[in-house]
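S.K.: my questions concern the predicted model and sequence given below.
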Amino acid sequence: MKIGQIIKEERTHRELTQEDMANEFFVTRQLISKWENDKSYPDLEQVVKISEYFDLPLDYLLKEDKKMINELNFDSKKKKWMKYLIYILITLSFYLVASFLLISFYDGTFLTKKDIEITKIEKILVPEKKLKNSKTGQELTLAEDIEYTIYFKTNKSFVDLSDVSGYNLGMDKKQIVTQIRVGRKIFGKKIKEGKIFIRSNRELLSEYDFEDDNTNMNKDIYLYDPYKTNKNIDRKNISSYADLLFTKEELDKLPITKGKIPY
């Protein structure tokens, strides 16, 4: 006997209407009618409740209705997969929100040598210049200098080079150290090409009566890598915190380009 027929017989035996049973099971009268006419099947939870309500064994309700059993098996598998899908979606949503918050709060990042591809470098001659020291009143002659514009691009995720800032981090008698700090962007179009400006520091340094080695002449160019640094960093060992971009020999071979880098 099919479950629909059992439900109908048990209901009529107890002189219940379809409306009475619908109220008891918190469903519509139309759904009770569909059960009784085999147009729809109760789910597993409803079958258990029917068993308890009519005081009937579960196997009595199910054993002869193969179509009903197949329907319940399919429904159980569907619910199982739905649970897995919901779990996956919740997990993905958590990681997306966490990534969004991390990138939103961390508004800047550094690019290292491995993050960029240099496409071009321009060398601009800065001529000799007379200047008076504001502290001593002494007239100084600023030596001829070189400025560089380094063009590069990057494919690093979430990096937007519309807000790039590349500048001299420091120098000594042999090296120039520059760094690239960029903006972060999750959505929308991202600019992936930028410039590093190696400007002359001769006017600034002259205010402090630096020695004559305060130009960019005859120096290697290094790119700062903050991920190399640690508490025991050796400032005398530049390779411990920066990567070589160009040697002075490579820079000497570059032609002079006319123009002026922006300040």
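M.R.: Thanks, I have it. Everything numeric in this text was worked out from a predicted model, so none of it was measured.
S.K.: only C-alpha atoms for contact and neighbour calcs from this point on.
M.R.: Fine.
S.K.: run a quick neighbour tally on Glu147.
M.R.: The local packing of Glu147 (other C-alpha atoms under 10 Å) involves 21 other residues.
S.K.: list the buried ones in stretch 203-220?
M.R.: Neighbour counts over stretch 203-220 (16 or more other C-alpha atoms under 10 Å) mark 203, 206, 214-220 as buried.
S.K.: gap between that stretch and the chain center?
M.R.: The gap between where stretch 203-220 is centred and where its chain is centred comes out at 41 Å by C-alpha atoms, centre = their mean, to the nearest Å.
S.K.: on that earlier part again, restricted to strands, list the buried residues of stretch 203-220.
M.R.: Asp220 (DSSP state E).
S.K.: from the buried residues of stretch 203-220, which two are the most distant?
M.R.: Farthest-apart pair in the buried residues of stretch 203-220 is Ser206 and Asp220; separation 21.5 Å (C-alpha to C-alpha).
S.K.: and the longest strand for this protein?
M.R.: Assignment by DSSP E gives strand 159-171 as the longest strand of the chain.
S.K.: who touches the helix or strand just after that one?
M.R.: Next helix or strand after strand 159-171 toward the C-terminus (DSSP states H and E): strand 175-184. Residues outside strand 175-184 that contact it (C-alpha atoms under 8 Å, 6 or more residues apart in numbering): 103-104, 106-112, 158-171, 196, 198, 216, 219-225, 242.
S.K.: what about versus this one:
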Amino acid sequence: MELSEKLKQLRADKKVTQEKLAELLHVSRTTISSWETGRSYPDLQMIVEISDYFEVPLDFLLREDEKMIKKLTFDTRNKRRLKSFILALVVLVIVVAGGIISIWNNQISVMNPRNVKIIKVEKVAINSRIVDGKEIGKDYKYYVFVKMNDPLHTFDMVVDGGNIYKNNDVYVDFQVKNSINIFSNLRNNKNLKKLVIHSFVGQNIVNGRKENYNIHKNIFLGGPESNKRLILDAESNK
């Protein structure tokens, strides 16, 4: 006797309708009907519930139904394959994500001036001098004290700015380090950091560049493409 016939007989012996059995097993009435006609089979978990409800052993339900045994075996193998595939996919995603994070973390980026709050600026005069027989005029260098609000970056060991001179403007970029240690970054970036904007250097005039002074210039924090934060304007930078 196949499972479909046994299920129909058990239900009849217990005087339970298809609707009532469907309600007890949390399935639809058409599902019960499909099981009893042999058009489909319950899964192993559902067979256990049927066994418990009718108080019959699993062996009784499964015995003599070769189609049912083959289906359960096939379903079990497919579930194992699916689990193995999902596990392999998860491992692959973790490895790839870990590699990407590892490559990104600790790399050097350019500081975004929007994420920086300037606390104070100290201007230091550099008097005129002679270098390699060339006269270098008076200039200024600056110490810019800042705090940064950027959870994915922190200041690198290098805190000297790279000056870019363009017409009457000076743009200064600083380096920051990529970091996924968000809470540590937010804590450390609250500390005051001293950034250095260097004055005109002797090598510039030796190389024939005469206008690369900070004095009388507008000084921006960030590169020419951002110029969002002005540290000093030309009028105050005399």
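M.R.: That came through, no problem. Predicted model only: the values in this text are computed from it and were never measured.
S.K.: circling back: in the longest strand of the first structure, what's buried?
M.R.: If you call a residue buried by 16+ other C-alpha under 10 Å, then strand 159-171 of the first structure has these buried ones: 159-161, 164-168, 171.
S.K.: can you check which helix is longest in the second structure?
M.R.: The single longest helix within the second structure, with elements called by DSSP state H, is helix 66-104.
S.K.: average offset between the next helix or strand after that helix and the first structure?
M.R.: Downstream of helix 66-104 of the second structure, the first helix or strand assigned by DSSP H and E is strand 108-110. Strand 108-110 of the second structure, aligned to the first structure and superposed, deviates on average by 3.2 Å (mean C-alpha distance after the TM-score superposition for the first structure).
S.K.: against which helices or strands is strand 108-110 of the second structure packed?
M.R.: Strand 108-110 of the second structure is packed against strand 175-178, with contacts defined by 3 or more C-alpha pairs under 8 Å, 6 or more residues apart in numbering; DSSP states H and E.
S.K.: would you check the span in the first structure matched by the strand it packs on?
M.R.: Aligned by TM-score structural alignment, strand 175-178 of the second structure falls on residues 181-184 of the first structure.
S.K.: buried residues, the matching stretch. List them.
M.R.: Buried residues in stretch 181-184 of the first structure (16+ other C-alpha under 10 Å): 181-184.
S.K.: if we only consider these, which is nearest to Gln30 of the first structure?
M.R.: Arg184 (57.0 Å).
S.K.: contacting residues around the aligned residue in the second structure for Pro127 of the first structure?
M.R.: The alignment partner of Pro127 of the first structure in the second structure, by TM-score structural alignment, is Ala125. Each residue near Ala125 of the second structure by C-alpha under 8 Å, 6+ apart is listed here: 138-141.
S.K.: wasn't Ala125 of the second structure part of a helix?
M.R.: No - Ala125 of the second structure is assigned strand when assessed by DSSP: H, G, I helix; E, B strand; the rest coil, not a helix.
S.K.: can you redo the buried residues of stretch 181-184 of the first structure as TSV, where the extra columns are distance to Lys123 of the first structure?
M.R.: Below are those laid out as TSV (distance: C-alpha to C-alpha, whole Å):
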residue	distance to Lys123 of the first structure
Arg181	22
Val182	23
Gly183	26
Arg184	29
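S.K.: rewinding a little: preserved in the first structure, out of the contacts of Ala125 of the second structure?
M.R.: Among the contacts of Ala125 of the second structure, the contacts conserved in the first structure (both residues aligned by TM-score structural alignment, their matches' C-alpha atoms under 8 Å) are 138-140.
S.K.: of those, which belong to helices?
M.R.: Among those, no member lies in helices (by DSSP H).
S.K.: let me know the closest of those to Leu25 of the second structure.
M.R.: Among these, and counting by C-alpha to C-alpha, the member closest to Leu25 of the second structure is Tyr140, at 83.6 Å.
S.K.: next up, the contacts around that closest one.
M.R.: Per C-alpha under 8 Å, 6+ apart, neighbours of Tyr140 of the second structure: 123-126, 198-200, 214-215.
S.K.: quick check: closest non-adjacent residue to it.
M.R.: Leaving aside its sequence neighbours, Tyr140 of the second structure sits nearest to Ala125 (C-alpha to C-alpha, 6 or more residues apart in numbering; 4.6 Å).
S.K.: list the buried residues for stretch 230-238 of the second structure?
M.R.: Neighbour-count burial for stretch 230-238 of the second structure, counted by 16+ other C-alpha under 10 Å, picks out 231-233, 237.
S.K.: for stretch 4-19 of the second structure, that is, sorry about that
M.R.: So, applying 16+ other C-alpha under 10 Å, buried residues of stretch 4-19 of the second structure: 4, 7-8, 11, 18.
S.K.: ditto for stretch 170-187 of the second structure
M.R.: Residues of stretch 170-187 of the second structure classed as buried: 170-180, 185-186 (neighbour count, 16+ other C-alpha under 10 Å).
S.K.: coming back round to it: closest to Tyr53 of the first structure out of the buried residues of strand 159-171 of the first structure?
M.R.: The closest of those to Tyr53 of the first structure turns out to be Val159 (C-alpha to C-alpha; 63.6 Å).
S.K.: for the closest one, give its distance to Lys153 of the first structure.
M.R.: 11 Å (C-alpha to C-alpha, to the nearest Å).
S.K.: go on, Lys190 of the first structure?
M.R.: For Lys190 of the first structure, the distance to Lys153 of the first structure - C-alpha to C-alpha - is 12 Å.
S.K.: what residues are up against Tyr142 of the second structure?
M.R.: Contacts of Tyr142 of the second structure by C-alpha under 8 Å, 6+ apart are 121-124, 196-199.
S.K.: tell me, of the residues you listed, which are also contacts in the first structure.
M.R.: Retained in the first structure from the contacts of Tyr142 of the second structure, counting by both residues aligned by TM-score structural alignment, their matches' C-alpha under 8 Å: 121-124, 196-199.
S.K.: may I see the buried residues of the longest helix of the second structure?
M.R.: 68, 71-72.
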